[in-house]
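In: Provided below are the primary sequence and the corresponding predicted coordinates.
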Amino acid sequence: MKQTEPDFWVLEYVTITKDPRTDLVVAIGGTDKAAGILQRTGGFLSAPGPRGDYHRLPHGLPIEQQRLKATAASHALLAAGHSVHLDPTLNMLVAPDGEREAALRYLAGLAERAAAATTSSEVAEVLTEVAAPVHGLLPLAREVVVRAWIAASDFQGAAPTGEPDPIAGLGSTATSMSEAARAILHARNHVARPAQRPATTSPPPSHAQPAKSRRR
């Protein structure tokens, strides 16, 4: 029996996101009905694109206005039965710094775990979170510094001759962070080893002779 392909509603799927190059809020996909909703409820404008028309918010809108209009349009589309993906950074119902707050809670939790540790293995687990290769907090922070160093060097160029270059110092900072991560891992490996009890020493042999021998 020959199976027929299902009828997908791909064209009715709408993505509302922010273009990182232009900072414009754009809506891609959807039908003519969706286009009307975008224009009426969100103030989106129709514009020609390389792959057909798309919709965008006007230039120069403040960030809060962008979020307000994008959120209103997405809810109107959902209410009309359209499938919508709204960029979380544009969602007025989500705190924009939610990820940052989650990161701060995670760091505070690590500090609490270290303070409340009752075994050396629990301390080692915390140190692993901090300095583990690739996914540890310190290597990830180092990667941020390295990328910022590269970007800043492209923007600023070399410092005038004879003057210290603070941007070049970011390279030294990244190296120091790598060394710090290695030192923490070394300490972590030491902490993770089972504690060794000091060897018990037997008392030295007595040279005193038995009393019976002394009487002879």
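Out: Yep, that arrived. Numbering: from 1, shown residues only.

In: Please count neighbours and contacts with C-alpha atoms only from this point.
Out: Fine.

In: tell me the SS of Gln196?
Out: coil (DSSP: H, G, I helix; E, B strand; the rest coil).

In: Please name every helix or strand in contact with the longest helix seen in the chain.
Out: In the chain, taking DSSP state H as the definition, the longest helix is helix 169-192. On a contact count with 3 or more CA pairs under 8 Å, 6 or more residues apart in numbering; DSSP states H and E, helix 169-192 meets helix 120-131, helix 137-156.

In: could you redo the last one with a cut-off of 6 Å?
Out: When contacts are defined as 3 or more CA pairs under 6 Å, 6 or more residues apart in numbering; DSSP states H and E, helix 169-192 sits against helix 120-131.

In: Report the contact partners of the closest residue in space to Leu137 that isn't next to it in sequence.
Out: In space, and not counting its chain neighbours, Leu137 is closest to Val130: 4.7 Å by CA to CA, 6 or more residues apart in numbering. Applying CA atoms under 6 Å, 6 or more residues apart in numbering, one finds that Val130 lies in contact with 136-138.

In: swap the cut-off to 8 Å and go again
Out: Taking CA atoms under 8 Å, 6 or more residues apart in numbering, we find Val130 in contact with 136-138, 181.

In: Could you do Gln39 as well?
Out: By CA under 8 Å, 6+ apart, Gln39 lies in contact with Leu45.

In: still on that earlier bit, show me what the longest helix of the chain is in contact with.
Out: By CA under 8 Å, 6+ apart, helix 169-192 touches 120-121, 123-124, 127-128, 130-132, 138-139, 142-143, 145-146, 149.

In: Give the helix, strand or coil label for the closest residue to Ser46 other than its chain neighbours.
Out: Leaving aside its sequence neighbours, Ser46 sits nearest to His55 (CA to CA, 6+ apart; 4.5 Å). Here His55 is strand, with the state taken from three-state DSSP.

In: ok, and here's another one to check against it:
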Amino acid sequence: MNQHEPDFLVLEYITVTKDPRTGLVVAIGGTEKAADILQRTGGFLSAAGHHGTYHRLPHGLPVEQQRLKATTASHALLAAGHNVHLDPALNMLSFPNGDRDAAQRYLGHLAERVSAAETSSQVAEVLTEIAAPVNGLLPLTREVVVRAALAARALEGTPPGDELDHIDRLGDITHSMSMAARVILHARNHTARAPQKAPTPPPSTPRPPGSRRR
């Protein structure tokens, strides 16, 4: 089967990315020196497009091989002084738990906000982020548990009658999570309506006694 080369516009800087139409990892732009580095360090192949020459990895490489070659070539280009943009999805040096770390930072930030709250409305704002019906943390977590229960049931089937069905218990948990979200929202509404505590005025400084007249 003949492979047709896609068209890419050659740019002055080098972009290493994955073409969504073909699944090919391509490097667009650069000089002949950059092309030599791409070929030697990443195994890129030269290809002629309608807008000029570009470089791509061979067809059929596993995803991890694509990422390894793209990362190696990009860092070799950077070390040689070239301007390179590497698609983050191809960067093997990026943190695999980036989303998890961001979620943990977000939760820690919420805890800090509510600990430092000086008004009831500030507390209500944090409770809203936790239990908002669509984008709240608790409803989103419940959605994950629901999908996990459905996937587990589809993969494992129904257990024997005398065996405890832990997957069915996930359904009970999701109901409890929904009830917890409602309780938090009621608390949010109550907190938002609570009268704001007036700031305590600073203590007045006593006036010095007037001097006696002679």
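Out: Okay, I see it. Model, not experiment: these values are computed from the prediction.

In: And for the residue nearest to Ser46 of structure 1, the neighbour number?
Out: Neighbours of His55 of structure 1 under the rule other CA atoms under 10 Å: 21.

In: Also Gln156 of structure 1?
Out: 9.

In: Against Ile167 of structure 1, how distant is it?
Out: 9 Å (CA to CA, to the nearest Å).

In: Then Leu185 of structure 1?
Out: Leu185 of structure 1 sits 28 Å away from Ile167 of structure 1, going by CA to CA.

In: what helix or strand does the residue of structure 1 sitting at the aligned position of Thr72 of structure 2 sit in?
Out: Per TM-score structural alignment, the equivalent position to Thr72 of structure 2 in structure 1 is Ala72. According to DSSP states H and E, Ala72 of structure 1 maps onto helix 63-79.

In: Next secondary structure after that helix?
Out: The helix or strand immediately downstream of helix 63-79 of structure 1 is strand 83-86, counting by DSSP H and E.

In: Check which helices and strands that following strand is in contact with.
Out: Partner elements for strand 83-86 of structure 1 (3+ CA pairs under 8 Å, 6+ apart): strand 13-18, helix 63-79.

In: In JSON lines: these, plus mean neighbour count and distance to Ile28 of structure 1.
Out: Formatted as JSON lines, these follow (neighbours: other CA atoms under 10 Å; distance: least, CA to CA, whole Å):
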{"stretch": "strand 13-18", "mean neighbour count": "20", "distance to Ile28 of structure 1": "5"}
{"stretch": "helix 63-79", "mean neighbour count": "19", "distance to Ile28 of structure 1": "12"}
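
In: export those to a markdown table and tack on distance to Val94 of structure 1?
Out: Putting these into a markdown table (distance: least, CA to CA, whole Å) gives the following:
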| stretch | distance to Val94 of structure 1 |
| --- | --- |
| strand 13-18 | 15 |
| helix 63-79 | 10 |
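
In: closest to Leu93 of structure 1 out of these?
Out: helix 63-79 (8.0 Å; CA to CA).

In: what angle sits between the closest one and strand 13-18?
Out: Angle, helix 63-79 of structure 1 to strand 13-18, by axes from the mean of the first three to the mean of the last three CA atoms, to 10 degrees: 170 degrees.

In: Any idea how far helix 63-79 of structure 1 is from the middle of the chain?
Out: 26 Å (CA atoms, centre = their mean, to the nearest Å).

In: which residues sit against that helix?
Out: 16, 25, 34, 37-38, 41-43, 57, 83-86, 89-92.

In: Now list the buried members of the residues you listed.
Out: Neighbour counting with 16 or more other CA atoms under 10 Å marks 16, 25, 34, 37-38, 41-43, 57, 83-84, 86, 89-92 as buried within those.

In: For Arg214 of structure 1, state which of these is nearest.
Out: Taking those together and measuring to Arg214 of structure 1 by CA to CA, the closest member is Thr89, at 96.3 Å.

In: That closest one and Ala192 of structure 1: what is the separation?
Out: 41 Å.

In: likewise Gly169 of structure 1?
Out: Where Ala192 of structure 1 is concerned, Gly169 of structure 1 sits at a distance of 34 Å (CA to CA).

In: for Gln66 of structure 1, same thing?
Out: 51 Å.

In: what does Tyr13 of structure 1 give?
Out: 52 Å.

In: can you give me the angle the longest helix of structure 1 makes with helix 137-156?
Out: Here helix 169-192 of structure 1 runs at an angle of 180 degrees relative to helix 137-156 (the same axes, to 10 degrees).

In: So which bits of helix 169-192 of structure 1 are buried?
Out: Buried, per 16+ other CA under 10 Å, within helix 169-192 of structure 1: 170-171, 174, 177-178, 181-182, 184-185, 188, 191-192.

In: Run the chain-centre distance for that helix.
Out: 20 Å.

In: on average, how far is it from the matching bit in structure 2?
Out: Here helix 169-192 of structure 1, set against structure 2 after superposition, deviates by a mean of 1.0 Å using mean CA distance after the TM-score superposition for structure 1.

In: which of the contacts of Val130 of structure 1 tops the neighbour count?
Out: Neighbour-wise, the contacts of Val130 of structure 1 (other CA under 10 Å) top out at Ala181, 23 neighbours.

In: Contacts for stretch 83-99 of structure 2, please.
Out: With contact meaning CA under 8 Å, 6+ apart, stretch 83-99 of structure 2 is reached by 13-18, 66-68, 70-71, 74, 77-78.

In: chain center to it: distance?
Out: On CA atoms, centre = their mean, the centre of stretch 83-99 of structure 2 falls 13 Å from the chain's centre.
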